[in-house]
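Asker: The following block contains a protein sequence and its predicted model.
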Amino acid sequence: MSNPAFSVCVYCGSRSGAQPEYANVARQVGTWIGQHNGQLVYGGGNNGLMGLVAQATADAGGRVVGIIPKALQTKENTRTACTELHVVDTMHERKHMMAERADVFLAIPGGIGTFEEFFEVWTWRQLGYHDKPIGLLNTQGYYDGLLQFAQNSVNQGFLNDWQMDLIRSGTEPTALLQDLVQAAGFSPEPQLAGL
């Protein structure tokens, strides 16, 4: 397998959620990454949206890098079929390695872990610890409340518009992924059949 054209860190749920569209979007994200010779960096689990995005990436010919703490191997059902699987000691190591291996970050629907990871890379970006694009895939309006809350923080003087501008949100996976990867300086071209 050739070197990946780019690397997308995806934060998402270890559950599938209440609406089938969440699973569909996870598959679309993974398929797009794989079809464009990309690499998925994610939390290494096989449950919920995590497992779906990893399987779709692999099925479409992409590399899958899973990073999971020892303590979560059973709970998150480690995906042993990753191209690379890294078992680390702590959540801090996991998040640091995920951030290092990524060119862009994308949060799709998920729970408290997804929120925490998204907010952390957004915080790191505004502090200048990295300059990688950050996306929020607002499937079925899932993140409407979060975006409204963040805008309220601007209105109340706790956030600035430039901090809000550090995240790119959208409802269409292909368009958002294309935007993020291009913003990182890459030109995602579809793989040619037979190569």
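Answerer: Right, received. Where do you want to start?
Asker: switch to C-alpha atoms for all contacts and neighbour counts from now on
Answerer: Noted.
Asker: Okay, and Thr123 sits in which element?
Answerer: helix 112-127 (DSSP states H and E).
Asker: what packs against that helix?
Answerer: On a contact count with 3 or more Cα pairs under 8 Å, 6 or more residues apart in numbering; DSSP states H and E, helix 112-127 meets strand 6-11, strand 104-107.
Asker: Just send these back as JSON lines, with mean neighbour count too.
Answerer: Output for the helices and strands packed on helix 112-127, formatted as JSON lines (neighbours: other Cα atoms under 10 Å):
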{"stretch": "strand 6-11", "mean neighbour count": "25"}
{"stretch": "strand 104-107", "mean neighbour count": "24"}
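Asker: so which of these comes closest to His86?
Answerer: strand 6-11 (14.5 Å; Cα to Cα).
Asker: Below is structure B, check it against A:
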Amino acid sequence: MPLPEGEFDAYLFDCDGTIADSMPIHYKAWQQALGEWGADFPEELFYAWGGRTPVAVIQELNARQGLAMPVDVVNERREQVFQELLPTVAAVPEVVEHIEAAYGTVPFAVVSGSSRESVTASLTTLGLLDRFDVMVCAGEYLNGKPDPECFLTAATLLGVAPERCVVFEDAELGLQAAAAAGMAAVRVPPPWQRGQLSSR
């Protein structure tokens, strides 16, 4: 998983599916929380919407399926189930290699569509929380990915120009947000593709 060409003064990481191989357990949590309200969330759509905040997902599902799920209640239930499943989460090895290689030489930020509680729990489980100087999470910016706001916020907090940042992202919406921010990016493949890469 090579870096793009150039010199970078900061690394910005998405969390779920990028640092933490947590998308499968996030999907299980969504399935359980939404199933209690009769909502349908196909796996293909779940991955296509990677990078959206949970609130935006629930609101969109309500609109599409003619439901009136209470957003806060469903989101809290989803987070509860996720926390129960969290001990099974693993890190994405190729991304951790970059974290360990550059730690202490450039500042890091986590930029996520998940809540600060969820991101903190994932990074704590993986023993990586202390690596990150800045966290920008759901509820801490107005416009979610593919809008560049979250990445630009992280760059500002780190004091690094956007063009000197490189983003690690697994989701298409996140890669679009990085491009809109004027940042280089490393695409983190989904689990089934990472397995093929490591076997070559």
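Answerer: That came through fine. Here the structure is a predicted model, which is why all the values come from computation and not from measurement.
Asker: Superposed, what's their TM-score?
Answerer: Once superposed, the chains reach a TM-score of 0.33 (TM-score structural alignment, normalised by the length of structure 1), with 98 aligned residues with a Cα RMSD of 4.9 Å.
Asker: what about the helices in structure 2?
Answerer: Remark: helices assigned in structure 2 by DSSP state H are 23-35, 43-48, 54-65, 71-85, 93-102, 116-126, 149-158, 172-180, 191-198.
Asker: now the third one against helix 71-85, angle please.
Answerer: Yep, that's helix 54-65 of structure 2 we're talking about. Angle, helix 54-65 of structure 2 to helix 71-85, by axes from the mean of the first three to the mean of the last three Cα atoms, to 10 degrees: 120 degrees.
Asker: Which elements pack onto helix 54-65 of structure 2?
Answerer: Partner elements for helix 54-65 of structure 2 (3+ Cα pairs under 8 Å, 6+ apart): helix 71-85.
Asker: Can you give me the buried ones in the helix it packs on?
Answerer: For helix 71-85 of structure 2, burial by neighbour count (16 or more other Cα atoms under 10 Å) applies to 74-75, 77-79, 81-83.
Asker: any chance of those residues in CSV, plus distance to Ile58 of structure 2?
Answerer: As requested, the buried residues of helix 71-85 of structure 2 are exported to CSV (distance: Cα to Cα, whole Å):
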residue, distance to Ile58 of structure 2
Val74, 8
Asn75, 8
Arg77, 12
Arg78, 11
Glu79, 13
Val81, 16
Phe82, 16
Gln83, 19
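Asker: what about Leu173 of structure 2, distance to Glu60 of structure 2?
Answerer: 16 Å (Cα to Cα, to the nearest Å).
Asker: do the same with Leu45 of structure 2
Answerer: From Leu45 of structure 2 to Glu60 of structure 2 the distance is 12 Å (Cα to Cα).
Asker: between those two, which one's more packed in?
Answerer: Glu60 (13 against 9; other Cα atoms under 10 Å).
Asker: dump the residue contacts of the more buried one.
Answerer: Applying Cα atoms under 8 Å, 6 or more residues apart in numbering to Glu60 of structure 2 gives no contacts.
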